[in-house]
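>>> Got a predicted structure here, sequence first:
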Amino acid sequence: MALDKEYWNIPKPSEDFLTTQGTNLTVFVDHADNALVWGLGASDVTAIAGVFIAAIALFGSLQQGHKAKKHNQLSIQPHLIISSSLQDDGKLLTFWLENCGLGPAVINDYSLKINDVLVADKSRYIGSNVQDTITTEILKLIARKTNSQSLKDKVLMNSQSAEVKTFVSSEVIPVGVSYKVIELKLDTRITNDAFDWVVGNCIQSVNYSDFYGKSFTISQA
């Protein structure tokens, strides 16, 4: 407890308290200054309480900011899907890359491996320069699932090359947009088994990010 000390000199009274004597008395007076605990006064406690309340408010503000940032990230998060289709009575084979998310996707890396042959990777994004390689490797896969030698030869001598989507570094795929990564028109109708064999041996992997820089990766055969 903090004390306020005062010293007073007052005349010493006589035994009958009617007259004073020559010697004065020294009186020591203690005044408490509203001290509470640990030697802290009311003003100290008020100041500490203010700092504590401010700390709580700051923590709440930081938490709210974190939640708001997370909400904003989720509100523009992209979601890429790799798919494939066989149309036109088994004569049109297509591989798709679609953004089904809520925000645009920024392509960081794209790789494509067909029949264990690396066709495209980060150093060489898929482009028209690998068009012949893609066509050749897909036709080889189809031929493996063709019993007749004459049909195999016809498959391998397909009159059209694959059309490919050219990817560049940091390319943006908008929301709801589907890209035909590969489209190959065939002279000979292929079976569903042959189609499944081709799809199972065409390995695509895509690394992409949202506009906040958060990275995602999909890999699908």
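Looks like it arrived, so ask away.

>>> From now on I want contacts and neighbour counts done on CA atoms only, so please keep to that.
Fine.

>>> the helices in this protein, which residues?
Along the chain, counting by DSSP state H, helices occupy 42-75, 131-144, 149-156, 192-200.

>>> okay if I get those as CSV plus distance to residue 162 and mean neighbour count?
CSV is the format used below for the helices of the chain (distance: least, CA to CA, whole Å; neighbours: other CA atoms under 10 Å):
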stretch, distance to residue 162, mean neighbour count
helix 42-75, 37, 12
helix 131-144, 5, 19
helix 149-156, 13, 15
helix 192-200, 14, 17
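
>>> To residue 174, which of these lies closest?
helix 42-75 (14.2 Å; CA to CA).

>>> how about the helices of the chain in JSON lines, adding distance to residue 29?
Converted to JSON lines, these look like this (distance: least, CA to CA, whole Å):
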{"stretch": "helix 42-75", "distance to residue 29": "22"}
{"stretch": "helix 131-144", "distance to residue 29": "102"}
{"stretch": "helix 149-156", "distance to residue 29": "113"}
{"stretch": "helix 192-200", "distance to residue 29": "97"}
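
>>> Included below, for side-by-side comparison, is a second structure:
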Amino acid sequence: MDINLIISISSIVIAVSALGATIYQAYLNRKHNRIAVTPHLHYWSKNDELNNTYSLEVINNGIGPARITKFELMLNGTIVEEKGMSKVSNTISKVFSGYELQMSSAYLDHDNCISPNQSIRIFNIIFHESSSISERKFKELLNQMRLVITYESFYNDSFKLDSDV
């Protein structure tokens, strides 16, 4: 065999190997980047029966921001069609009608983002002393509601937080 032919074949093998390694490295890099911007939303509830205070937060404990694509609230299995800030507050008022309370609430609109380690308080309810409620009764009434949040990463990977509140 001619030495020039051996050198040529060796050069081709090295070049193809380098190309394969580069393509594989690009694949791993893209996979890593996708993981590096993955959000993870979950609910966090805080119940202080002693002070008649109950709250629900959505927390992003993922690495990347969560872009909200859908915020659905259901009452007794029926989707609440209201839009905006009154969606949560009016639904809570219906669930706890007959109780005297103070409330603050939030609404996540389409394309809102929740940054990593950020939390959004969906509601905070303080029952007046004359309308105190046990944690058991609170949860029983709150089970009439269901909150479903659909969100995505900046790579458009879709996720859903679906929980009986």
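In hand now; what should we look at? Quick caveat, the model's predicted, so the values are computed rather than measured.

>>> And the TM-score between them?
The TM-score (TM-score structural alignment, normalised by the length of the second structure) is 0.81; 162 aligned residues with a CA RMSD of 2.5 Å.

>>> nearest to residue 186 of the first structure, of the helices of the first structure?
Using CA to CA, these put helix 149-156 closest to residue 186 of the first structure, at 7.7 Å.

>>> what packs against the closest one?
helix 131-144 (3 or more CA pairs under 8 Å, 6 or more residues apart in numbering; DSSP states H and E).

>>> Tell me which of the helices of the first structure lies nearest to residue 168 of the first structure.
Smallest distance to residue 168 of the first structure across the helices of the first structure (CA to CA): 15.5 Å, for helix 131-144.

>>> quick one: the biggest strand by length in the first structure aligns where in the second structure?
Secondary structure assigned by DSSP state E gives strand 20-32 as the longest strand of the first structure. Per TM-score structural alignment, strand 20-32 of the first structure has no counterpart in the second structure.

>>> Please state the offset of that strand from the chain centre?
78 Å (CA atoms, centre = their mean, to the nearest Å).

>>> Of all the helices of the first structure, which one is nearest residue 216 of the first structure?
helix 42-75 (12.9 Å).

>>> How far off centre is the closest one?
Relative to the chain's own centre, helix 42-75 of the first structure is displaced by 25 Å; criterion: CA atoms, centre = their mean.

>>> Give me the mean distance between it and the second structure.
Compared with the second structure after the fit, helix 42-75 of the first structure shows a mean deviation of 2.2 Å (mean CA distance after the TM-score superposition for the first structure).

>>> So the equivalent of residue 74 of the first structure over in the second structure versus residue 112 of the second structure, what's the distance?
Residue 74 of the first structure maps onto residue 35 in the second structure when the alignment is built from TM-score structural alignment. In this view, residue 35 of the second structure and residue 112 of the second structure are 21 Å apart by CA to CA, to the nearest Å.
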